[in-house]
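**Student:** predicted model and sequence below, questions to follow.
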Amino acid sequence: MTYCVGLRLDQGLVMLADTRTNAGFDNISCFSKLHRFHRPGDRMIAILSAGNLAVSQAVLTLVRDGLTDPETGGVESLLTVPTMFRAAGLVSEAVRHVHHIHGDGMKLQGVDFDVSFLVGGQIAGGELALFQVYSAGNFIQATTDTAFLQIGEHKYGKPILDRAITPETSLVDATKLALISMDSTLRSNLSVGMPLDLLVYREGEVDSAVTQRIAERDPYFELVRERWSDALAKAHRDIPAPEWLGS
């Protein structure tokens, strides 16, 4: 299991993922689920992946190396697509391609074809965008009504984002909220684990995305965890007692 979240804001993009991958209680590994496709001066595209590791790696290899258009014979990759919408479409095509090759074999082995992606970024001259790609090869786009998307074990972190995230949220506040959302998930599900990979991208600045690996005992993440726990404890203590409980 994993937890990945992407926030599409007026100021830019925040993307955060854990790194835990497991194939049973005694086989736990660490793989980065944040993948960046950057061409200086032209584009910054980031992908978060969840689900079957072999499937996600196959999809990522295809979109990195390129898929061949059967009609034109041309090869298209994430470094050549003209729009972010087409970037999401290319990832979707790669998912369907991998399913066509491996889906039946996986089914015979009793393995689910389980994979999903968050695709976010900007191509110079185009709009900032964030998409969620499903295992069926279809996708949706984040909008002003839904400023964040999640994949993996999302239920523990979602209530925090639902209450606080709007398109107008600043990149700084969104980063803090993403980390709080991740902390809630880490506390409630052992299949999500450290370290974390974070990307913060400011709209229109394709060469200035900030990436950060957050390891165990990271001072800032420890501060976020401590302050959030203290704030929650104070908040519930400050709420008046219900009258029907009496004194």
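**Tutor:** Cool, the structure landed. Just so it is clear, the model here is predicted, and its values are computed rather than measured.

**Student:** when you work out contacts or count neighbours from here on, use the C-alpha atoms and nothing else.
**Tutor:** OK.

**Student:** helices along the chain, start to end?
**Tutor:** 53-65, 84-108, 158-164, 171-188, 219-238 (DSSP state H).

**Student:** list the buried residues for the last one?
**Tutor:** Pointing back at helix 219-238 there. Residues of helix 219-238 classed as buried: 221, 224-225 (neighbour count, 16 or more other Cα atoms under 10 Å).

**Student:** got the contact list for that helix?
**Tutor:** By Cα atoms under 8 Å, 6 or more residues apart in numbering, the residues outside helix 219-238 that reach it are 176, 179-180, 183, 214.

**Student:** and what of the longest one?
**Tutor:** Residues outside helix 84-108 that contact it (Cα under 8 Å, 6+ apart) are 55, 58-60, 62-63, 67, 77-78, 81, 112-113, 119-123, 126-129, 131-139.

**Student:** got the angle for it vs helix 53-65?
**Tutor:** Counting by axes from the mean of the first three to the mean of the last three Cα atoms, to 10 degrees, helix 84-108 lies at 150 degrees to helix 53-65.

**Student:** work out the gap between helix 84-108 and the centre of the chain.
**Tutor:** A distance of 18 Å separates the centroid of the chain from that of helix 84-108, by Cα atoms, centre = their mean, to the nearest Å.

**Student:** now it: buried residues?
**Tutor:** For helix 84-108, burial by neighbour count (16+ other Cα under 10 Å) applies to 84-85, 87-99, 103.

**Student:** below is structure B, check it against A:
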Amino acid sequence: MTYCVGLRLNKGLVFMSDTRTNAGVDNFSVTRKMFTWNTPGERVITLMTAGNLATTQALVSLLDERSKATAERNPTLLELPTMFQVARLVGATLKEVIEESGPDGQEASTKFRASVILGGQIKGGKPTLFLIYPEGNFIEITEDSPFFQIGEAKYGKPILVRAYDPDMSFEDTIKLLLVSFDSTIKANLSVGLPLDLQIYEADSFKVTERPRIEADDPYFQHISNSWGEALRTALAQLPSYQAD
């Protein structure tokens, strides 16, 4: 399983993904799920993936291979003029990979399902995010739905819904996402550290930060411990139930 979040702020975009993959309860490994293509001064495109590992790796490899422009295959994701058209290309490529992986029909194809968060900015447009489904169709971020999650989303969603503010700083957004991921990690063994983080400042057309948050990261440990203590304190301060 996986947990990835893409979140839009007034300042730009923030992406975070875990790196755990598993083929059973005793077979865990670390695999990157966040990928970026950057033409400085012109575009930044970031992809996060969840689902069948063979499918997501094939998707990224195809997109990367096809980003090298050729006379036979134009335009590429580094040439398309809008993020909407990039989303169409990624959706079509994902659908192509899944269909080729399941030659025996829909039942086989479902075993190779994957979903994608696509985000970034192309000069002339605004920073945006798309959620792309296995069928190749997609939706774009809105003010009413300012973030997307893929993978094991349910445990980390409540804090995002309650605390998100479009005017948040990047620093506070990272804190918010770490709480969301900490809640998910504690609730589901198939999501785990290290975490990949990427910040994109609007109109910069460059990746400003791509640290990896390891399990022994002092700030993550402080957030995790402090959040647990804060929850216990808040619960203790709530009025006790009184039977009628």
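**Tutor:** Received it, and whenever you're ready, just let me know what you need. The structure presented is a predicted model; accordingly, all values stated were derived computationally and were not measured.

**Student:** tell me how they score on TM after superposing.
**Tutor:** The TM-score (TM-score structural alignment, normalised by the length of the second structure) is 0.92; 242 aligned residues with a Cα RMSD of 2.1 Å.

**Student:** hang on, the earlier thing: distance to Arg8 of the first structure for the buried residues of helix 219-238 of the first structure - can I get that in CSV?
**Tutor:** Output for the buried residues of helix 219-238 of the first structure, formatted as CSV (distance: Cα to Cα, whole Å):
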residue, distance to Arg8 of the first structure
Phe221, 22
Val224, 22
Arg225, 23
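
**Student:** let me see the contact set for the closest residue to Ser190 of the second structure other than its chain neighbours.
**Tutor:** The shortest distance from Ser190 of the second structure to any non-neighbouring residue, by Cα to Cα, 6 or more residues apart in numbering, is to Met1 (5.3 Å). With contact taken as Cα under 8 Å, 6+ apart, Met1 of the second structure is in contact with 20-22, 50-51, 151-152, 190-191.

**Student:** mind running it again at 7 Å?
**Tutor:** Contact analysis of Met1 of the second structure by Cα atoms under 7 Å, 6 or more residues apart in numbering lists 21, 51, 151-152, 190-191.

**Student:** and which of the residues you listed is nearest Gly6 of the second structure?
**Tutor:** Closest approach to Gly6 of the second structure among the contacts of Met1 of the second structure (Cα to Cα): Gly151, at 12.1 Å.

**Student:** burial measure for the closest one, as a count.
**Tutor:** 18 (other Cα atoms under 10 Å).

**Student:** is it in contact with Thr2, as I believe?
**Tutor:** Yes: proximity of Gly151 of the second structure to Thr2 meets the contact threshold set by Cα atoms under 7 Å, at 4.7 Å.

**Student:** any common contacting residues for these two?
**Tutor:** Ala50.

**Student:** what about Thr142 of the second structure, distance to Arg8 of the second structure?
**Tutor:** In this view, Thr142 of the second structure and Arg8 of the second structure are 9 Å apart by Cα to Cα, to the nearest Å.

**Student:** neighbour count: those two, which is higher?
**Tutor:** More crowded of Thr142 of the second structure and Arg8, by other Cα under 10 Å: Arg8, with 28 against 12.

**Student:** Leu89 of the second structure maps to what in the first structure?
**Tutor:** Under the alignment by TM-score structural alignment, Leu89 of the second structure pairs with Leu90 in the first structure.

**Student:** distance check, its match against Arg163 of the first structure.
**Tutor:** In this view, Leu90 of the first structure and Arg163 of the first structure are 33 Å apart by Cα to Cα.

**Student:** check Val111 of the first structure too.
**Tutor:** To Arg163 of the first structure, Val111 of the first structure is 36 Å away according to Cα to Cα.

**Student:** higher neighbour count, these two?
**Tutor:** Val111 (12 against 8).

**Student:** ok, that one to Asp104 of the first structure distance?
**Tutor:** Distance of Val111 of the first structure to Asp104 of the first structure, computed by Cα to Cα: 10 Å.

**Student:** still on that earlier bit, in TSV: the contacts of helix 219-238 of the first structure, plus neighbour count.
**Tutor:** Listed next are those as TSV, based on neighbours: other Cα atoms under 10 Å:
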residue	neighbour count
Lys176	15
Leu179	22
Ile180	21
Asp183	20
Ile214	16
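
**Student:** and of the residues you listed, the nearest to Trp244 of the first structure?
**Tutor:** Relative to Trp244 of the first structure, the closest of the contacts of helix 219-238 of the first structure is Ile180; by Cα to Cα it sits at 33.6 Å.

**Student:** mind putting the helices of the first structure into a markdown table with distance to Leu13 of the first structure?
**Tutor:** Formatted as a markdown table, these follow (distance: least, Cα to Cα, whole Å):
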| stretch | distance to Leu13 of the first structure |
| --- | --- |
| helix 53-65 | 21 |
| helix 84-108 | 14 |
| helix 158-164 | 14 |
| helix 171-188 | 7 |
| helix 219-238 | 19 |
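
**Student:** ok, which of those helices comes nearest Val206 of the first structure?
**Tutor:** With Cα to Cα as the criterion, Val206 of the first structure lies closest to helix 84-108 of those, at 13.1 Å.

**Student:** on average, how far is that closest one from the matching bit in the second structure?
**Tutor:** Compared with the second structure after fitting, helix 84-108 of the first structure deviates on average by 2.1 Å (mean Cα distance after the TM-score superposition for the first structure).

**Student:** neighbour-wise, which of the contacts of Met1 of the second structure leads?
**Tutor:** Most surrounded of the contacts of Met1 of the second structure: other Cα under 10 Å gives Val191, at 26 neighbours.

**Student:** burial measure for Ile174 of the second structure, as a count.
**Tutor:** Residues lying near Ile174 of the second structure (other Cα under 10 Å) number 18.

**Student:** now which residue in the first structure aligns to it?
**Tutor:** Residue pairing (TM-score structural alignment): Ile174 of the second structure is matched to Thr175 of the first structure.

**Student:** correct me, but its match touches Gly12?
**Tutor:** No: the pair Thr175 of the first structure / Gly12 is not scored as a contact, 11.0 Å apart, by Cα under 7 Å.

**Student:** list the contacts of Cys4 of the first structure.
**Tutor:** Under the criterion of Cα under 7 Å, 6+ apart, the neighbours of Cys4 of the first structure are 16-18, 48, 150-152.
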